[in-house]
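*Asks:* From the sequence below, what's the structure:
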Amino acid sequence: MKLSSKIPVVDPQRHNSLIEDNWVHLKEPQNLVTAIAASLPLMALNLLLTIGVISLFPPLTPDDLGISQGGFQITINLWLIAGFIGFLVMHELLHLVLIPDFTSSARTYIGITHMGGFVYSEEMIRKSAYLLITIAPFVALSILLPAMLGSMGLLSPALKILILLNSMASSMDVLTFILVLTQVPDSSYITSNGMRTYWKK
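*Replies:* Take a look at the predicted model:
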């Protein structure tokens, strides 16, 4: 595993080598802007799912989100900033620790940029494991965590906001999950090259 301050870019030589070795390029957005645009409907769906879970407990109210009759107001304090950073780290670590042998991998990277955190691996990963790696932060932090905290009466307004932010930030993960689930045959392996994803039986 290596630390990186830059999101990996596509290596044309690696692309050609993968294609020659019968890897199939996944049909997916080709850059960050189109990926974000394609994931916007999923962001809304993620929010609805998470709000549904949160609403099973003391309901999510407009006041929790800083919305009142007098307008919109949110107080950003050091605890909220620390919580945001904590959720960002947990999100990326959940991706990372599920990558097989990530500690000894020379082709697995973790880092933070001005766009947020990322985990990237060029290892060959089985489809089932790849799907779990991709969806784990959303399910763990925006579905299971609020359900657990809510059942114990620990779901504070600040935690609700952080959980909802993670839900929104997971929209590109959910998009990748859907693309892999629908395009890649079972028992295939998956690898990455910058923003591009490839699979092979």
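*Asks:* contacts, neighbours, all on C-alpha from now
*Replies:* Noted.
*Asks:* Neighbours of the residue nearest to Y198 when sequence neighbours are not counted, how many?
*Replies:* Distance criterion CA to CA, 6 or more residues apart in numbering; nearest residue to Y198, sequence neighbours excluded, is H25 at 4.4 Å. Neighbourhood size, H25 [other CA atoms under 10 Å]: 18.
*Asks:* Please generate a structure for the following sequence too, so the two can be compared:
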Amino acid sequence: MLLSLPFMIINALIPMGIIYYFSDYLLQLISFFSGDSIIVTIDLGVIFAMVLVLIVHEFFHLIFIPNFMKSKDIIIGLTFFGAFVHTEQIITKVRFMFISVAPFLFLSILFPLILSISGLLKGKILVFILFNALGASVDILGFFLVFVQVPKDAIIRNNGTRTYWKMGVE
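*Replies:* Presented below is the predicted three-dimensional model:
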């Protein structure tokens, strides 16, 4: 998780840039904090948003796994560090990389882009978008590790927490 910290910063800046460019909501929020003090409260809404982010984020991983509705090779779980969806199916490098970045792409790039352009971006949705962006940092780290270390035509298979690759066809 520590290795993903640089990605966490970049991941947060991307949706913030989209929101800043396409909406004036971020400017209103910044002017709200320009006083002498900042008050941060964590209420049930924020806790609910964090749980919702976990569920929706993992759902976006799940729906891009081949045959996810029928597969017996998919594991969905919860650990101290967060939730996870993982498959032991053999998949291509490209599919693995897409599954890794899907929640970030859809929930922290396309979702704020659509909401900002349509003028529907409001308060707590921003919290949802940022939580997802921050949480996706480990996924983005995994994406880049596979991108750099796994050959183009390789196939990938997870076994527990370990990921393996080999050249060849399924």
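*Asks:* How close are the two chains, by TM-score?
*Replies:* Once superposed, the chains reach a TM-score of 0.88 (TM-score structural alignment, normalised by the length of the second structure), with 166 aligned residues with a CA RMSD of 2.0 Å.
*Asks:* In this structure the residue nearest to Y198 of the first structure contacts N193, no?
*Replies:* No - the pair H25 of the first structure / N193 is not scored as a contact, 9.9 Å apart, by CA atoms under 8 Å.
*Asks:* what do we get in the second structure for R196 of the first structure?
*Replies:* Under the alignment defined by TM-score structural alignment, R196 of the first structure is paired with R162 of the second structure.
*Asks:* how deep is its match tucked in, by neighbour count?
*Replies:* 7.
*Asks:* now the residue located most distally from the centre of the second structure, what's its secondary structure?
*Replies:* What lies farthest from the middle of the second structure is D36; by CA atoms, centre = their mean that is 33.6 Å. Following DSSP: H, G, I helix; E, B strand; the rest coil, the label given to D36 of the second structure is coil.
*Asks:* and if you look at T163 of the second structure?
*Replies:* Put simply, T163 of the second structure is strand when judged by three-state DSSP.
*Asks:* And P185 of the first structure, by the same measure?
*Replies:* Following three-state DSSP, the label given to P185 of the first structure is coil.
*Asks:* Translate it into the numbering of the second structure.
*Replies:* Aligned by TM-score structural alignment, P185 of the first structure pairs with P151 of the second structure.
*Asks:* Just tell me what the residue nearest to Y198 of the first structure corresponds to in the second structure.
*Replies:* Using TM-score structural alignment, H25 of the first structure pairs with nothing in the second structure.
*Asks:* and the longest helix for the first structure?
*Replies:* helix 32-54 (DSSP state H).
*Asks:* Which secondary structure elements does that one sit against?
*Replies:* Under the contact criterion of 3 or more CA pairs under 8 Å, 6 or more residues apart in numbering; DSSP states H and E, helix 32-54 of the first structure touches helix 145-151, helix 157-169, helix 171-183.
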